[in-house]
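A.B. asks: got a sequence here, can you model it:
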Amino acid sequence: MHRSRPTDDAAQRTAERVRDCMLAADAAAHALGMQVSSIGPGCAVVTMAVRADMLNGFGICQGGLVTTLADAAFAYACNSYNVKTVASGFSVDLLAPGREGDVLTARADVVSQSGRTGVYDAEVSNQNGERIAMFRGRSYRLQGKPVVGDAEGAGAP
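C.D. replies: Prediction:
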């Protein structure tokens, strides 16, 4: 996942501005220790270290927190074009447990973006490359609502 695709400089700068703006106000990401390690048009990588306070009664990372990590990567990826975009739904398959001390990485990529709706996939893996979860998000663009600045996104499909 996280396919490499050619990007122009303006679209990359736009994605980075969107990341900076969103991250500054993202209380959930800050509370969970998430970091947006990379972003580009239609893609994002977000990491999170699993802490003791994230474990459920079986001593593994709460599935909702794994989902939150994937949802965050999805949010950054689908907003990277500077068109305010929200989730209209998602599904997640939990494949393996995250454990205390693991560093989980969610890599989100656009699958389809047409008009106001999009589909994005995110894969969550641990520091050993073991797949923890697969996430598919459906997005909805809010017409005429940029994330940063006064105009629609640069290069938005």
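A.B. asks: drop to CA atoms for contacts and neighbour counts, all remaining ones
C.D. replies: OK.
A.B. asks: Three-state assignment for residue 96, please.
C.D. replies: Classification of residue 96 using DSSP: H, G, I helix; E, B strand; the rest coil returns coil.
A.B. asks: wait, residue 119 sits on residue 91?
C.D. replies: No. If you go by C-alpha atoms under 8 Å, residue 119 and residue 91 don't touch, sitting 11.3 Å apart.
A.B. asks: quick one: the strands in the protein, in order.
C.D. replies: 35-40, 43-49, 85-94, 103-114, 117-125, 131-141 (DSSP state E).
A.B. asks: and those, which is most packed in?
C.D. replies: Looking across these with neighbours counted as mean count of other C-alpha atoms under 10 Å, the highest average goes to strand 43-49: a mean of 25.
A.B. asks: and the contacts of stretch 28-40?
C.D. replies: Applying C-alpha atoms under 8 Å, 6 or more residues apart in numbering, the external contacts of stretch 28-40 come out as 7, 11-12, 15-16, 19, 23, 44-49, 69, 72-73, 76-77, 80.
A.B. asks: need the contact list for the residue nearest the centre of the chain.
C.D. replies: Nearest to the geometric centre of the chain sits residue 73, at 0.8 Å (C-alpha atoms, centre = their mean). Listed by C-alpha under 8 Å, 6+ apart, the contact partners of residue 73 are 36, 43, 44, 45, 46, 106, 107, 108, 122.
A.B. asks: just flag the most distant two among the residues you listed.
C.D. replies: By the measure C-alpha to C-alpha, 36 and 122 form the most distant pair in those, at 13.8 Å.
A.B. asks: alongside the first, I'd like the structure of this one:
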Amino acid sequence: MRVHRRHVGIHADADGAAPHLPRRRSRRTRHEDQGGQHPEHHWRPHRFLLWVTAGDRSRAQVVTWEPVSASDYPEIRAELRERIQQDPWAAALGIQYLDLRRGYCRVRLRLQPHMVNFQGYPHGSVIFALADVAFGAACNSHGEAAVALNVTIAFLDAVTPDATLIAEGREKKQGRRAGFYEIEVTTEDGAPVALAHCVAHRVGR
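C.D. replies: Next up is the predicted model:
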């Protein structure tokens, strides 16, 4: 069996930051390129077209490559990063932004004594808020306003009241309006705490 691979319509942003798949340029996009403020380019993972040959039969198979590490996600504009990181709610909770890229966000929160419930464990709403901040930053990192449509969270394990938590949000798929994200909450040493699945809606289209 022989396998042949070639790229399918991949090109990079103007600054060469990361590849994205071409799409039809709308009238609105062309107008914005002529001087109006336009959002970040829509970015999607690599796609490869594999030709698999077995005997006298061949077939094509499209394989998608997804980012593995944070550095695989494209950088965003400095002014957009600053605007997102000035979130008042995140500041009130003491959440720190560790990394923010297009479709990706990593934040940290050191739990405080007033963040526990009557049982002495960190309150679930605090863990949810940390995941939600990572989600909100990741889904707005394209430069277009997005709001939450749905968030479901599973609490996997309890943590100590003085723990430091990390939330890492990753874009799984971005359509024309809806975006799908997965947020992992862990301790600093990587122990799982919670897992959230989120859907965002772009309001500017």
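A.B. asks: any idea what the TM-score comes out to?
C.D. replies: Once superposed, the chains reach a TM-score of 0.82 (TM-score structural alignment, normalised by the length of the first structure), with 138 aligned residues with a C-alpha RMSD of 1.6 Å.
A.B. asks: before we move on, back to that, so which of the strands of the first structure is nearest residue 64 of the first structure?
C.D. replies: strand 85-94 (9.8 Å).
A.B. asks: what span of the second structure is the closest one aligned with?
C.D. replies: Aligning strand 85-94 of the first structure against the second structure (TM-score structural alignment) gives residues 146-155.
A.B. asks: what about residue 76 of the first structure, distance to residue 40 of the first structure?
C.D. replies: To residue 40 of the first structure, residue 76 of the first structure is 9 Å away according to C-alpha to C-alpha, to the nearest Å.
A.B. asks: and residue 32 of the first structure, by the same measure?
C.D. replies: 23 Å.
A.B. asks: count of neighbours near the residue lying closest to residue 141 of the second structure once chain neighbours are set aside?
C.D. replies: Nearest residue to residue 141 of the second structure in three dimensions, chain neighbours excluded: residue 102, at 5.0 Å (C-alpha to C-alpha, 6 or more residues apart in numbering). If you count neighbours by other C-alpha atoms under 10 Å, residue 102 of the second structure ends up with 26.
A.B. asks: do the same with residue 72 of the first structure
C.D. replies: For residue 72 of the first structure, using other C-alpha under 10 Å, the count is 24.
A.B. asks: that one contacts residue 47, doesn't it?
C.D. replies: No. Here residue 72 of the first structure lies out of contact with residue 47, judged by C-alpha under 8 Å, at a distance of 9.6 Å.
A.B. asks: anything in contact with each of residue 119 and residue 91 of the first structure?
C.D. replies: With C-alpha under 8 Å, 6+ apart, residue 119 of the first structure and residue 91 have common neighbours 136, 137.
A.B. asks: what range in the first structure does stretch 107-123 of the second structure sit on?
C.D. replies: Stretch 107-123 of the second structure maps onto residues 46-62 of the first structure, going by TM-score structural alignment.
A.B. asks: in that stretch, which residues are buried?
C.D. replies: For stretch 46-62 of the first structure, a neighbour-count test (16 or more other C-alpha atoms under 10 Å) marks 46, 47, 48, 49, 50, 51, 54, 55, 60, 61, 62 as buried.
A.B. asks: quick check, the fourth one in contact with residue 101.
C.D. replies: Right, the one you point to is residue 49 of the first structure. Yes. Counting by C-alpha under 8 Å, residue 49 of the first structure does reach residue 101; the two are 6.3 Å apart.
A.B. asks: how about residue 13 of the first structure, what does it touch?
C.D. replies: By C-alpha under 8 Å, 6+ apart, residue 13 of the first structure has no neighbours at all.
A.B. asks: which residue in the second structure lines up with it?
C.D. replies: That one, residue 13 of the first structure, aligns with residue 76 by TM-score structural alignment.
A.B. asks: look up how far residue 106 of the second structure lies from that match.
C.D. replies: Distance from residue 76 of the second structure to residue 106 of the second structure, by C-alpha to C-alpha: 14 Å.
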